[in-house]
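> sharing a model that was predicted from the sequence below.
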Amino acid sequence: MREAEEFVDITLLFGEGHVKCHKVIFMILAGRSDYFHRMFLTSMVESALNEVPIEEISASTGVLLVDYLYTGRIKLTTRNAQDLLVASEMLLLGALKQNIEEFLCEQIESSNCISLLNFARM
């Protein structure tokens, strides 16, 4: 229903892109993410909006995250893992963050160890 944009009633704005969702998903989002729990189950202004900006996350990463929150599955690649790690930290998605960290540890090679070390320090 989300992909067909049936009954969607809220839009998450990620950088230059947007993802349409169902407000009911925020019960699920709030259950899976302390970030969304605090945002939508308190008196924060975002709880009453139809468009919620999350500008710190790119559109491509935002789409992956929303798909993950709907399905519990995500395709990790060496191209998306670092952005997803930063976003999962921001959104307080502990289980996803741990999965990404394990994935990145499995990807360490002599050609990328310095860049991953620098990323870890940040």
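Great, that's in hand. Numbering: from 1, shown residues only.

> alpha carbons only for contacts and neighbour counts from here, please
Noted.

> give me the neighbour count for Gly62.
The burial count assigned to Gly62 is 24, neighbours taken as other Cα atoms under 10 Å.

> look up how far Ser110 lies from it.
Plainly put, Gly62 is 30 Å away from Ser110 if you go by Cα to Cα, to the nearest Å.

> then Glu6?
Glu6 sits 48 Å away from Ser110, going by Cα to Cα.

> same thing with Lys20?
With the distance defined as Cα to Cα, Lys20 ends up 41 Å from Ser110.

> please say which of those two ends up with more neighbours.
Per other Cα under 10 Å, whichever of Lys20 and Ser110 has more neighbours is Lys20, with 21 against 7.

> can you tell me the helix or strand for that one?
The secondary structure element spanning Lys20 is strand 17-21 (assigned by DSSP states H and E).

> quick one: contacts of that strand?
Outside strand 17-21, the residues within contact range by Cα atoms under 8 Å, 6 or more residues apart in numbering are 2, 5, 8-13, 58-60, 62-63, 66.

> how near is the residue nearest the centre of the chain to Ala81?
Taking Cα atoms, centre = their mean, the centroid of the chain lies closest to Leu65, which sits 3.4 Å from it. Between Leu65 and Ala81 the computed distance is 12 Å (Cα to Cα).

> with Cys113 instead?
15 Å.

> before we move on, the earlier item: buried sites along whichever strand or helix holds the residue nearest to the centre of the chain?
Secondary structure from DSSP H and E places Leu65 in helix 59-71. The neighbour-count criterion (16 or more other Cα atoms under 10 Å) identifies 59-67, 69 as the buried residues of helix 59-71.

> return the set of buried residues in stretch 88-97.
Under 16+ other Cα under 10 Å, the buried positions of stretch 88-97 are 88, 90-94, 96-97.

> narrow the residues you listed to those in strands?
Judged by DSSP state E, the buried residues of stretch 88-97 include no members of strands.

> put this next to the previous one:
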Amino acid sequence: MDDNSLTSSCGSGDAKESKCKLSSPEHRDQLIANLDRMRIDSSYSDVVIIIDDYKFPCHKVILAGGSPYFRSMFASGMEESRKRDIEIKQIDPVIFGLVIHFIYTGNVEMTASTVHELFVQAQLFQIFQLVELCVKYLEKSMSESTCLAAMTLAEAHGHNAMYNFALQYACIHFDTVKHDEDFVKLSSESVIDLLKDRRLNCNTEEEVYEAAVKWLDNDVEHRKSFRYKVLSCIKFPHISQCYLVDTVIKAGHLNDDQRGRELLDEAVLYHTVPSRRHMLPSYQLSYLSAIVQARPTVMG
């Protein structure tokens, strides 16, 4: 055996009395490989996970050791804890195969087409090391075409770190992502977070308004209750007077809401009575230059 395959930690003092803790990564790796081979060969398996027409012979002790979900299942006294064949529904068998391979080996291969579902299943089976590997993959491969979907995924599963990473990326690349098909699929909470973020990279406030209207108009009936919350993200005083009159007011998205009409009145006042601008709410007067200065370093 190569000496480099051994690691040790020895105490000081009399050599006859000192204790040395030695470990063999080679043994560990061989054990993992053997366990996975026994899974593949169905050797000594004591449970079979059935998904659709696929069967996964496994070892309860390995599943329980690698997943709190399975540990709870086998220790609960439920029917599944006594059965050899356990059926799990509404799960992609191909992705589940990746999950099982990770439980046995700690290794996983993922692609852009599998990472989202792998993230979901890792959350389901409470394999948080696998969750974080999915997050690392998503963050490393983040692009204008994936950041909004990553926001939606993170929001659905309460992963705040990934949500904030994807949100920042979307803010920086707003000029592109506002045209992405996933933009209109954002939840009301996510679109509000995006449009009100001070890091939003926009040339004019008109662009932000048009993006907001695009989201609202994608599902008029169900999103009309969000009109004020979404459009209140817009700094209407920074919209040109002509656009304000000819487009915003004429569109009438805020005409039926008292609070919305007040926002438009404030914007009109800003343009027509400059001496009273100091009376407007401070958030409406946040200059775009301040937003530009707050932008972080561009990623990607």
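Structure's in. What do you need? This is a predicted model, so every value here is computed, not measured.

> how close are the two chains, by TM-score?
Scored against TM-score structural alignment, normalised by the length of the first structure, the superposed chains reach a TM-score of 0.86; 119 aligned residues with a Cα RMSD of 1.6 Å.

> picking up where we left off before, now do the helix holding Leu65 of the first structure: which range of the second structure does it align onto?
On the second structure, the counterpart of helix 59-71 of the first structure by TM-score structural alignment is residues 93-105.

> got a list of contacts for the matching stretch?
Stretch 93-105 of the second structure is touched from outside by 32-33, 35-36, 51-52, 54, 56, 62-63, 66-67, 107-109, 114, 117-118, 121-122, 130, with contacts defined as Cα under 8 Å, 6+ apart.

> filter the residues you listed to the buried ones?
35-36, 51, 56, 62-63, 66-67, 108, 117-118, 121-122, 130.

> out of those residues, which is nearest to Leu195 of the second structure?
The shortest gap between Leu195 of the second structure and any of those belongs to Glu117, at 27.8 Å (Cα to Cα).

> contact partners for that closest one?
By Cα under 8 Å, 6+ apart, the contact set of Glu117 of the second structure is Ile95.

> make it 10 Å
Glu117 of the second structure makes contact with 91-92, 95-96, 123, 134, 153, according to Cα atoms under 10 Å, 6 or more residues apart in numbering.

> how about the residues you listed in a markdown table, adding distance to Leu195 of the second structure?
Listed next are the contacts of Glu117 of the second structure as a markdown table, based on distance: Cα to Cα, whole Å:
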| residue | distance to Leu195 of the second structure |
| --- | --- |
| Ile91 | 35 |
| Asp92 | 35 |
| Ile95 | 35 |
| Phe96 | 37 |
| Gln123 | 29 |
| Cys134 | 27 |
| Leu153 | 19 |
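
> farthest pair within the buried ones among the contacts of stretch 93-105 of the second structure?
When those are compared pair by pair using Cα to Cα, the maximum separation belongs to Leu35 and Glu117, at 25.5 Å.

> any common contacting residues for Leu65 and Ala81 of the first structure?
Contact criterion Cα under 10 Å, 6+ apart; residues bridging Leu65 of the first structure and Ala81 by contacting each: Ala87.

> may I ask which helix or strand encompasses the residue of the first structure positioned farthest from its centre?
Ranking residues of the first structure by C-alpha distance from their mean position (Cα atoms, centre = their mean) puts Ser110 at the top, at 29.1 Å. Under the criterion DSSP H and E, no helix or strand holds Ser110 of the first structure.

> the second structure: which residue goes with that one?
The pairwise alignment with the second structure assigns Ser110 of the first structure to Glu144, based on TM-score structural alignment.

> so who does the closest residue to its match other than its chain neighbours touch?
The shortest distance from Glu144 of the second structure to any residue that is not its chain neighbour, by Cα to Cα, 6 or more residues apart in numbering, is 5.7 Å, and that residue is Val177. Under the criterion of Cα under 10 Å, 6+ apart, the neighbours of Val177 of the second structure are 143-148, 169-171, 183, 211.

> narrow those residues to those in helices?
Counting by DSSP state H, the part of those found in helices is 147-148, 169-171, 211.

> let me have the residues you listed in a markdown table, extended by neighbour count.
Output for those, formatted as a markdown table (neighbours: other Cα atoms under 10 Å):
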| residue | neighbour count |
| --- | --- |
| Cys147 | 28 |
| Leu148 | 28 |
| Tyr169 | 26 |
| Ala170 | 27 |
| Cys171 | 26 |
| Ala211 | 22 |
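
> distance of the aligned residue in the second structure for Asn80 of the first structure from Tyr209 of the second structure?
In the second structure, Asn80 of the first structure lines up with Thr114, judged by TM-score structural alignment. Noted for Thr114 of the second structure: a distance of 35 Å to Tyr209 of the second structure, by Cα to Cα.

> cool, Ile291 of the second structure as well?
From Ile291 of the second structure across to Tyr209 of the second structure, the span is 16 Å (Cα to Cα).

> does the counterpart of Lys60 of the second structure in the first structure count as helix, strand or coil?
Following TM-score structural alignment, the counterpart assigned to Lys60 of the second structure within the first structure is Phe26. The three-state label for Phe26 of the first structure, taken from DSSP: H, G, I helix; E, B strand; the rest coil, comes out as helix.

> kindly report the same for Ile50 of the second structure.
Following three-state DSSP, we place Ile50 of the second structure in the strand state.

> show me what contacts the corresponding residue of the first structure for it?
In the first structure, the position corresponding to Ile50 of the second structure is occupied by Leu13, as judged by TM-score structural alignment. By Cα under 10 Å, 6+ apart, the contact set of Leu13 of the first structure is 19-20, 51-59, 62.

> and these as CSV, adding distance to Met39 of the first structure?
Conversion of the contacts of Leu13 of the first structure to CSV gives the following (distance: Cα to Cα, whole Å):
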residue, distance to Met39 of the first structure
Val19, 17
Lys20, 17
Glu51, 13
Val52, 10
Pro53, 12
Ile54, 11
Glu55, 15
Glu56, 15
Ile57, 16
Ser58, 19
Ala59, 20
Gly62, 17
